[in-house]
Structure formats: C-alpha cells, structure tokens
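>>> Pasted the sequence and its predicted model underneath.
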Amino acid sequence: MADLLRLLQFGDSALPIGGFSFSSGLETATEIGLVHNVETLEAFLDAALRISASGDGVGLVCAFRALEAQDLDALSAVDEEINARKLNEETRLMSVRMGRKLVELSAHVVGDPINVEWLGRIRDGRTPGTHPASLAATSAGVGIRSDEEAFALLNYSLATAILGAALRLMRVSFVETQSILWRSMEKVPEAYAAIEGATLDDMAGFAPVTDILAALHVKGHLRMFMN
C-alpha cells in the first residue's frame, strides 16, 4: 500500500516539477486552429502519446535497464541519447527542467542514494538529466518497481499536462477532459507492449508538425505557457 500511495503522489498532475508550465505544443495548435474542439484535442493527445512512446518511452525502458544494473555511467549514456533526439529547443528545455526538478524533489523527500548521486551528476553538468532518465533514477525511492509502471507514469504525466493546458486554452470542460484521459490511458498497455524490448537504436521521434508548433511557440509574442 505504501508503494502505491507514493506512486500516486509522484504521478499527481500537480507535482511541482514544472509539467503544468508547458503545453507540449498545444498553445500554438489552438492559436492556429489545429486544435479547436474535443475531437481534435483527443487526436492531438493521441499523437503526443504515440510520439512519446517511440521516443521517451524507449529511452525510459533503456534507462531502467541501466538502473537495474546499478550502472550510472550507462544511465548517463542513455540520458545523452534521449536529449540528442529532441530536435526543438522547447522540448529539450521542458525535459531537462522537469527531470532536474523531479530529482531535486525526490532527493529532498526520499533521499535514495542513487537519486542523490544522479542529482550530483546533473548539477556538475556530467549529464543532461532528461525527464525519462531521471524518472528511472528516482524509481526505486518512490515505489516504482518496473519499467512498465514507469512507462505508465510517463504517459499519465504527459496526458494530464496536455489536458490541464487545454482547460486553460480552449472551451472544454473537466468532464470532457477526464473522458479523453480515460480513453487515452486504455491504450497505454498496448503502447508499452510495442516498445518493451526496444533498444536505443529503436528510439525515434519523427514528428515534424510538433517540431514546427514548438518552433513557432518559441518565437511567439503572446504566451501563457513557458518555452
């Protein structure tokens, strides 16, 4: 029960690691009319989760293997690969900010030795500290026992961040966003099964429209969310 409660705590959308400060491209998508109702919002979220699964999801699985071997050098190597595959500035910034905040929070609250050492590497500039790699590093301390659980948490965090942004950006209700979340989470087990045995060579994130939206957001004059 204790592990479940800790997992719920660190899976909370209000966890103060900065996820609520980014819209993952949704702000620009709503501004240009690409996302304008419940149906297009759900399609946007589904696309974001597919992109995350083939990119950060694969990186997370590989990071978890390095963590299970207690090899922080290997974890750093995975971290570098995850960071290198983020083509736009906004996505890289979001990942490393959330990753660092997650490790700082876990180091303060939990104090797991591996997590504390990982935080030291981030602060010394020896590793970027992306969110997927940092999620793997903090896993044992916060009750995550498998890469499957970590993958679920990664997807839930992304989905709640995007849907939370939608509530501030467009005319959509809490009931509608919760319905979208329910349907989206039903697809996560299948997404995990597709990447469970993946290697770093399989990590990819071909998403030109998302990259363009992020680039437009960086140069935008009026913004509610960070870039």
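Perfect, I can see it now. Residues are numbered from 1 along each chain as shown.
>>> From now on I want contacts and neighbour counts done on CA atoms only, so please keep to that.
Fine.
>>> what ranges do the helices span in the protein?
Taking DSSP state H as the criterion, the chain carries its helices at 2-10, 26-31, 38-52, 58-68, 72-84, 89-109, 113-123, 131-138, 147-169, 174-185, 188-195, 208-219.
>>> Who are the packing partners of the fourth one?
In other words, helix 58-68. Using 3 or more Cα pairs under 8 Å, 6 or more residues apart in numbering; DSSP states H and E, the elements in contact with helix 58-68 are helix 72-84, helix 131-138, helix 147-169.
>>> related to what we said a few turns ago, which one of the helices of the chain lies closest to Ile17?
helix 89-109 (4.8 Å; Cα to Cα).
>>> which residues touch the closest one?
16-19, 22, 24, 83, 86, 112, 115-116, 118-119, 122, 128-135, 137-138, 141-142, 214-215, 218, 227 (Cα atoms under 8 Å, 6 or more residues apart in numbering).
>>> Report the buried residues of it.
90-107 (16 or more other Cα atoms under 10 Å).
>>> quick check: angle from that helix to helix 208-219?
With axes from the mean of the first three to the mean of the last three Cα atoms, to 10 degrees applied, the angle from helix 89-109 to helix 208-219 works out at 80 degrees.
>>> Might you calculate how far helix 89-109 sits from the centre of the chain?
10 Å (Cα atoms, centre = their mean, to the nearest Å).
>>> got another, please set it beside the one above:
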Amino acid sequence: MTAHLPLMVWLSPSFPVGAFAYSHGLEWAFESGDLHDAATLGDWLEALVTQGSLRNDLVLFSCAARAVTAEDDATLAEIAELALALANSAERRLETATQGNAFVTAVRAAWPCAAIERLRSAWSGDVAYPVAVAAASAGHGLPLAASLEAYGLAFVANLVSASVRLGIVGQTDGQKLTAALVPAIRNAARAAEAATLDDLGACTLRSDIASLRHETQYSRLFRS
C-alpha cells in the first residue's frame, strides 16, 4: 500500500473526527489581541511545532507506533493514559479525546486492522488523537517518518483553517504560513522518530493559558 494514500484520507478535513470544531485556544488568543496578523500567527504556530503541544503529540505518536509494532500492550496502555494526562485543560482533553475516539470508530469500520483492536484491548478508556492515529498507522504498516510528518502537517493546516475562519489571516496568507512551517514540521517529526517518553516537555505557556481562558470565553465559534 502506498504510504501517503491512507494518511491523506485519515488526516483530511473530510475524515469524521470533527477537527474543524477546535481552535486549540487560538480563538481566545485572537480575542485577547495576541494574534492579529500573519506574523503573530506564524510565531504562535511555530512555537507549537517546535516547543509545544504538537512536539509532544509527535513524541507520543512515535512511542505508541513503536509499542504497537512490538506488540507491547503494557507500554501502549501507559502511553494512552499519559497522553490524556498531559492534556492541561478540560478543552485540550476534550479536543484530543473526542477526535481520538472518533478516529478509532471510523478506522474500525472502514480501515480495520489488528493494531486498533490491540489498542482497545490494552486500553479501554478514551483514546488521545495521536495515539489513535499512531496505532492505525503502525497497524497498516505505514512508515513512521511519513506518518509523523503527515500528522504534523494536518495539525498545522487545521489551525490555519481555524485562523482563516476567525479572520486572523486570509486564505492566501494562511497557505503561505502552512508552506513556511513545513521545514519545522519535518524537523520535529525527525526528532520524534527516535524519541522516548523521557523527551516529552513543552514551554508554550501562553498557548496553555489560552486554552484555559477559552473555557469561559463569552462568545465562541470553536469547542476549544
């Protein structure tokens, strides 16, 4: 199976995980004035890729994929639990768990594989989104490097789409930002490929605060 084809399907906006409903705290950052043009949005997204939540998601993805390949159910369950624990706000947990659970449901129906059943056997709780995609990717024998890059690009593309809908940037600037972040995404994926759980860590405090503040934001378009 050509690696990019299932990844294109799973990580496209049409795959039924509801990614369009989440802004990852960008909505509050926009309302507060932190984000107001392409330059500020680009800095914010690059920080998430290199030092923030996406960096951690890629590490979790890599560790989960390797645990699936090794048929290490104990480690897979540990990673699944840790991925939820690392969600540092109610909305971040909602975002990753809702998408992860929806992804598992869709893959079991349309793209079944033993790895997804192994994941559900090893861990019966909510499934964080990167763990769910990692299990399917490993279960279908997709290259880890390509899967990490695809996941990272989909994360950025979804936040750029949210930013366009919020009016932070227009469609052309949004595409320019996505293209400009591709090298950073590739570097983050490359670093995550051999990472362990000991490499987890982030320092994007303003993004974390945005997620917390969004919970009580008066007028909202997004669930996070």
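Yes, it's here. From a predicted model like this one, the values you see are computed outputs, not experimental measurements.
>>> could the helices of the first structure go into TSV alongside distance to Asp201 of the first structure?
As requested, those are exported to TSV (distance: least, Cα to Cα, whole Å):
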stretch	distance to Asp201 of the first structure
helix 2-10	29
helix 26-31	29
helix 38-52	15
helix 58-68	9
helix 72-84	10
helix 89-109	19
helix 113-123	24
helix 131-138	16
helix 147-169	18
helix 174-185	26
helix 188-195	12
helix 208-219	20
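>>> okay, those helices, which one's buried deepest?
helix 131-138 (a mean of 30; mean count of other Cα atoms under 10 Å).
>>> what about that helix, how far off from the second structure?
Its matched residues in the second structure lie on average 1.0 Å from helix 131-138 of the first structure after superposition (mean Cα distance after the TM-score superposition for the first structure).
>>> quick one: contacts for Tyr3 of the second structure?
I think there's a mix-up here, since residue 3 of the second structure is Ala and not Tyr. Leu142, Pro143, Ala146.
>>> tell me which residues of stretch 135-144 of the second structure are tucked away?
By neighbour count on 16+ other Cα under 10 Å, the buried set for stretch 135-144 of the second structure is Ala135, Ala136, Ser137, Ala138, Gly139, His140, Leu142, Leu144.
>>> So what does the second one match up with in the first structure?
This points to Ala136 of the second structure. In the first structure, Ala136 of the second structure lines up with Thr138, judged by TM-score structural alignment.
>>> re the thing from before, any chance of TSV for the contacts of Ala3 of the second structure, columns distance to Thr2 of the second structure?
Output for the contacts of Ala3 of the second structure, formatted as TSV (distance: Cα to Cα, whole Å):
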residue	distance to Thr2 of the second structure
Leu142	8
Pro143	10
Ala146	11
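>>> Out of those residues, which comes closest to Leu166 of the second structure?
Ala146 (30.3 Å).
>>> Please name the nearest non-neighbouring residue to the residue most central in space within the second structure.
The centroid of the second structure falls nearest to Phe155 when counting by Cα atoms, centre = their mean (5.2 Å). Spatial nearest neighbour of Phe155 of the second structure, chain neighbours left out: Leu54 (7.5 Å); criterion: Cα to Cα, 6 or more residues apart in numbering.
>>> Quickly note the distance from the residue nearest to the centre of the second structure to Leu177 of the second structure.
13 Å (Cα to Cα, to the nearest Å).
>>> what do you get for Ser23 of the second structure?
Taken as Cα to Cα, the span from Ser23 of the second structure to Leu177 of the second structure is 16 Å.
>>> go on, Leu166 of the second structure?
15 Å.
>>> ditto for Leu197 of the second structure
30 Å.
>>> Likewise for Tyr129 of the second structure?
24 Å.
>>> Over to Leu11 of the second structure?
Distance, Leu11 of the second structure to Leu177 of the second structure, by Cα to Cα: 19 Å.
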